[in-house]
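Student: Give me coordinates for this.
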Amino acid sequence: MTPKVVVLDSGSGNLRSAQRALERVGADVTVTADTTAAVEADGLVVPGVGAFAACMAGLDGIGAREAIAERLAAQRPLLGICVGMQVLFDAGVEHGVETKGLGVLPGRVEPLHAPVLPHMGWNTVTPPEGSTLFAGMDADTRFYFVHSYAVHDTDGLVTWAEHGERFVAAVERGLVSATQFHPEKSGDAGATLLEHWLRTL
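Tutor: Okay, the predicted model is just below:
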């Protein structure tokens, strides 16, 4: 059976490339701001680019906070990508201003301390034992990152990366999966990760 996936359109994120990448690995994808569809789909993808506060404002503008809570209460999985991952945490701090996140994952998004920002380009990651997303991937597999903020500590199965300092590159915690990098821009490695996620739906 083809999994039905909603890519949530809150006005932030690379929606079409996420759609194409998921279709490439066999999902039936709808891009929509309809929160009922977002609650009921087999899988929900929350993309996001740009500023944490702007992404949260877009999500709150379409009622996504309630929809995501309802979805998780109904035991349905979701995948956050880039700023769509960051907003799943408790809070984000940008330019000294703290914005409340969705609070689905414990932790705070704070500036990344590195000689060059943003962290832009390909980087390797270190997944934990038992990871579903990264199962069977080589240690030198690279993913595509674009960000200046990161989470430095959280719970769950945490995949790490380094740019100036260690930060959370991905997390798997119950029904929630999230990646700081862009799987939809990460070629075959990203496609494999999305395929692994689809198998959990």
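
Student: From now on I want contacts and neighbour counts done on CA atoms only, so please keep to that.
Tutor: OK.

Student: Now do the buried residues in the longest helix anywhere in the chain.
Tutor: Criterion DSSP state H: the longest helix present in the chain is helix 187-198. Residues 189-198 are the ones in helix 187-198 that count as buried (16 or more other Cα atoms under 10 Å).

Student: Could you also give me the structure for this second sequence? I'd like to compare it with the first:
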Amino acid sequence: MEVAIIKYNSGNVLSVLYALERLGVQAKLTDDPEEIKKADKVIFPGQGEASSAMKYLREKKLDLLIKDLDQPFFGICLGQQLLCSHSEENDTSCLGIFPIQVKKFPPLDKVPHVGWNNLENINSPLLAEVTEEDYVYYVHSYYAELHPEYTIASTHYLEDFSALLHKDNYYAMQAHPEKSSLAGQKILTNFLKL
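Tutor: Below you'll find the model as predicted:
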């Protein structure tokens, strides 16, 4: 199985590569459109700032490529947010796969959201063997709003938000599965089985 991890100058790439290695998968970090197109699975991780990430994607024409892919695709953290239509972070137009707004948590002393939270309202094969008692690890100040059709799990932190999204071949998760112990390992394994 060929797994491509999209390189777009965002953080958090090595931890995803190592998590996949622990599952016996050697993924390729690339921004080459041909390598991404021929991969069996594509992972779009990220930590960073929305507008600079989108700028890099547009410069490399990866924004157009991502919208054209038909293999299973998994956005993680910033990767989830960039799959939405718009982010309040520097008023950024994003990829628009999900017709969802990305909002900033209220400006309280509890932002960013860092730590472990459980998933609620689980509804997807991506979450097979994951329960509402399992916890996943978050680090974020922005969140994707809930959507009646595309939200497949939610989390509550100051607001209820989309913990995971799914539309067609696109899946996305706000938390970091690669840092989420056994629950995260199950989610990555389930994605690789899609």
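
Student: on that earlier part again, elements contacting the longest helix of structure 1?
Tutor: When contacts are defined as 3 or more Cα pairs under 8 Å, 6 or more residues apart in numbering; DSSP states H and E, helix 187-198 of structure 1 packs onto helix 15-24, strand 142-147.

Student: What span of structure 2 is the last one aligned with?
Tutor: It refers to strand 142-147 of structure 1. The aligned range for strand 142-147 of structure 1 in structure 2 is 135-140, by TM-score structural alignment.

Student: Check stretch 167-184 of structure 1 too.
Tutor: Using TM-score structural alignment, stretch 167-184 of structure 1 corresponds to residues 161-178 of structure 2.

Student: ok, and what's touching that stretch?
Tutor: Residues from elsewhere that reach stretch 161-178 of structure 2 (Cα atoms under 8 Å, 6 or more residues apart in numbering): 15-16, 19, 70-81, 83, 97-98, 119, 136-139, 143-147, 150-155, 183-185, 187-188.

Student: Distance check, the residue nearest the centre of structure 2 against residue 44 of structure 2.
Tutor: Closest residue to the average C-alpha location of structure 2: residue 76 at 2.0 Å, with Cα atoms, centre = their mean. Distance, residue 76 of structure 2 to residue 44 of structure 2, by Cα to Cα, to the nearest Å: 6 Å.

Student: go on, residue 28 of structure 2?
Tutor: Taken as Cα to Cα, the span from residue 28 of structure 2 to residue 44 of structure 2 is 12 Å.

Student: Among those two, which residue is more densely surrounded?
Tutor: Set residue 28 of structure 2 next to residue 44 and count neighbours by other Cα atoms under 10 Å: residue 44 wins out with 25 against 18.

Student: Apart from its neighbours in sequence, what residue is nearest the corresponding residue of structure 1 for that one?
Tutor: In structure 1, the residue matched to residue 44 of structure 2 (TM-score structural alignment) is residue 46. Leaving aside its sequence neighbours, residue 46 of structure 1 sits nearest to residue 80 (Cα to Cα, 6 or more residues apart in numbering; 4.6 Å).

Student: So that neighbour, which state does it fall into?
Tutor: strand (DSSP: H, G, I helix; E, B strand; the rest coil).

Student: count of neighbours near it?
Tutor: For residue 80 of structure 1, using other Cα under 10 Å, the count is 24.

Student: Tell me how far the aligned residue in structure 1 for the residue nearest to the centre of structure 2 lies from residue 182 of structure 1.
Tutor: Using TM-score structural alignment, the equivalent of residue 76 of structure 2 in structure 1 is residue 81. Distance, residue 81 of structure 1 to residue 182 of structure 1, using Cα to Cα: 6 Å.

Student: can you check residue 119 of structure 1 too?
Tutor: 12 Å.

Student: Fine, thanks again, bye for now.
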